[in-house]
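Asks: just need the structure, nothing else, for what follows:
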Amino acid sequence: MSRVWIYLFPALCALVLTGVHHVEGMELFTSSELEAVNGTDLRLKCTFKSTHPLSEERVSVSWSFRPLGKTTEESIFHYQNSAFPPKTGMFKGHAVWSGDIMKGDASITLQNVQLRFNGTYSCQVKNPPDIQGFVGEISLRVIEKAAEGQKYLINWARVADSLL
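Replies: Presented below is the predicted three-dimensional model:
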């Protein structure tokens, strides 16, 4: 077995040193779960790091939504050099751009959150040639009205999220 390594190790080193392609990718950061009170505004924070320089022209952001209990997703927002909010559907007038590409921020804000917004939101960022990466997912729970103690916790959660 050790004789095999005597021949295999130099070959592997030669491949690595000659520039064998390595996988590059995006890193995405999102909260895994959020809670919002019906009728309030909520920022869906999605930040990213890329192995390539950022450019307003190259970076694209896509947001999609999957309702609770469903398997299909619908596109709700797109950004590439400018914001493309939804023109139809339940997120029309609700989803607005609140990110800053040059700072690695691909966030959107849901204005006047509705109970029907319960579900999973997915954020995907591409910065060619850096297109490999994960999709950030946020599970949102919309509640009718916060109890007094919950209001306090929700406000602190928003403060903590804004510091991240």
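Asks: for the rest of this, base every contact and every neighbour count on C-alpha atoms.
Replies: Fine.
Asks: what's near enough to touch the residue nearest the centre of the chain?
Replies: In the chain, the residue lying closest to the centroid (CA atoms, centre = their mean) is C123, at 3.1 Å. Applying CA atoms under 8 Å, 6 or more residues apart in numbering, we find C123 in contact with C46, V61, S62, W63, S64, A106, V135, G136, E137.
Asks: helix, strand, or coil at it?
Replies: Three-state assignment for C123 (DSSP: H, G, I helix; E, B strand; the rest coil): strand.
Asks: how much space between S107 and T120?
Replies: Distance, S107 to T120, by CA to CA, to the nearest Å: 15 Å.
Asks: again with E137
Replies: Applying CA to CA, the value for E137 to T120 is 7 Å.
Asks: structure for this one too, so we can compare:
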Amino acid sequence: MSRVWMYLFPALGALVLPGVHHVEGMELLTSSELEAVNGTDVRLKCIFKSTHPLSEEKVSVSWSFRPLGKMTGELIFHYQKSAFPPEIGMFKGHAVWSGDIMKGDASITLQNVQFRFNGTYSCQVKNPPDIQGFIGEISLRVVEKVSFSEIGILAIAVGGSIGVVLLILIIFTVVRVFRKQDDDMLVEMEDHRSEDQVL
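Replies: I've put the predicted structure just below:
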């Protein structure tokens, strides 16, 4: 009966059979979305937690990149005992290690980001016998740099619009005041005429 039970539920059998080890998953924490200004640096943060002791020799980190609209990605960075930044491709000279394995940090920094860096970045950490439960993914959006001259032009445009609206309101108020005075004078003149006719 017990053998039939083990065949029907192999996962349960693995938990209760002596000598079979339960493999636990690695926990990862990343930002789901990031925005960076073209030409600046951005840190792709990947924090991990393992149920087994950390060591520089055992832990390995892989970062891959998937461009917008593509289904597959490419390995862009690897760390195991030391950093292995890309030596070819568009990330050469841009991807640098900024993590600390012993603190559970597998982050990298992209320097001088370009518009072509738009896409999804995946962080994968291994610490045998821990396997990774999830791959951390970050969606990066690179936006246009706003220059001081553009900000100045925008400020002038907004200020000018507000000035025009205020001028129109002032003119409208002055016209209403003068009309009211004219109406009051007409009423007063009519009253005088009425008094003169009575006399």
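Asks: before we move on, the earlier item: what's the match for the residue nearest to the centre of structure 1 in structure 2?
Replies: Taking TM-score structural alignment for the superposition, C123 of structure 1 sits opposite C123 in structure 2.
Asks: its match and L68 of structure 2, how far apart?
Replies: For C123 of structure 2, the distance to L68 of structure 2 (CA to CA) stands at 17 Å.
Asks: D41 of structure 1 - nearest residue in space that isn't next to it in sequence?
Replies: Leaving aside its sequence neighbours, D41 of structure 1 sits nearest to Q111 (CA to CA, 6 or more residues apart in numbering; 4.4 Å).
Asks: what about the strands in structure 1?
Replies: Remark: strands assigned in structure 1 by DSSP state E are 27-30, 33-37, 42-44, 46-49, 60-67, 74-79, 83-84, 95-97, 108-110, 119-126, 136-143.
Asks: how about JSON lines for those strands, with distance to F9 of structure 1 added?
Replies: Formatted as JSON lines, the strands of structure 1 follow (distance: least, CA to CA, whole Å):
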{"stretch": "strand 27-30", "distance to F9 of structure 1": "31"}
{"stretch": "strand 33-37", "distance to F9 of structure 1": "46"}
{"stretch": "strand 42-44", "distance to F9 of structure 1": "48"}
{"stretch": "strand 46-49", "distance to F9 of structure 1": "33"}
{"stretch": "strand 60-67", "distance to F9 of structure 1": "41"}
{"stretch": "strand 74-79", "distance to F9 of structure 1": "46"}
{"stretch": "strand 83-84", "distance to F9 of structure 1": "51"}
{"stretch": "strand 95-97", "distance to F9 of structure 1": "51"}
{"stretch": "strand 108-110", "distance to F9 of structure 1": "49"}
{"stretch": "strand 119-126", "distance to F9 of structure 1": "36"}
{"stretch": "strand 136-143", "distance to F9 of structure 1": "38"}
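Asks: nearest to I154 of structure 1, of these?
Replies: Smallest distance to I154 of structure 1 across these (CA to CA): 7.4 Å, for strand 33-37.
Asks: what packs against that closest one?
Replies: Packing partners of strand 33-37 of structure 1 (3 or more CA pairs under 8 Å, 6 or more residues apart in numbering; DSSP states H and E): strand 136-143.
Asks: contact partners of the strand it packs on?
Replies: The contact list for strand 136-143 of structure 1 (CA under 8 Å, 6+ apart) reads 28-38, 44, 46, 113-124.
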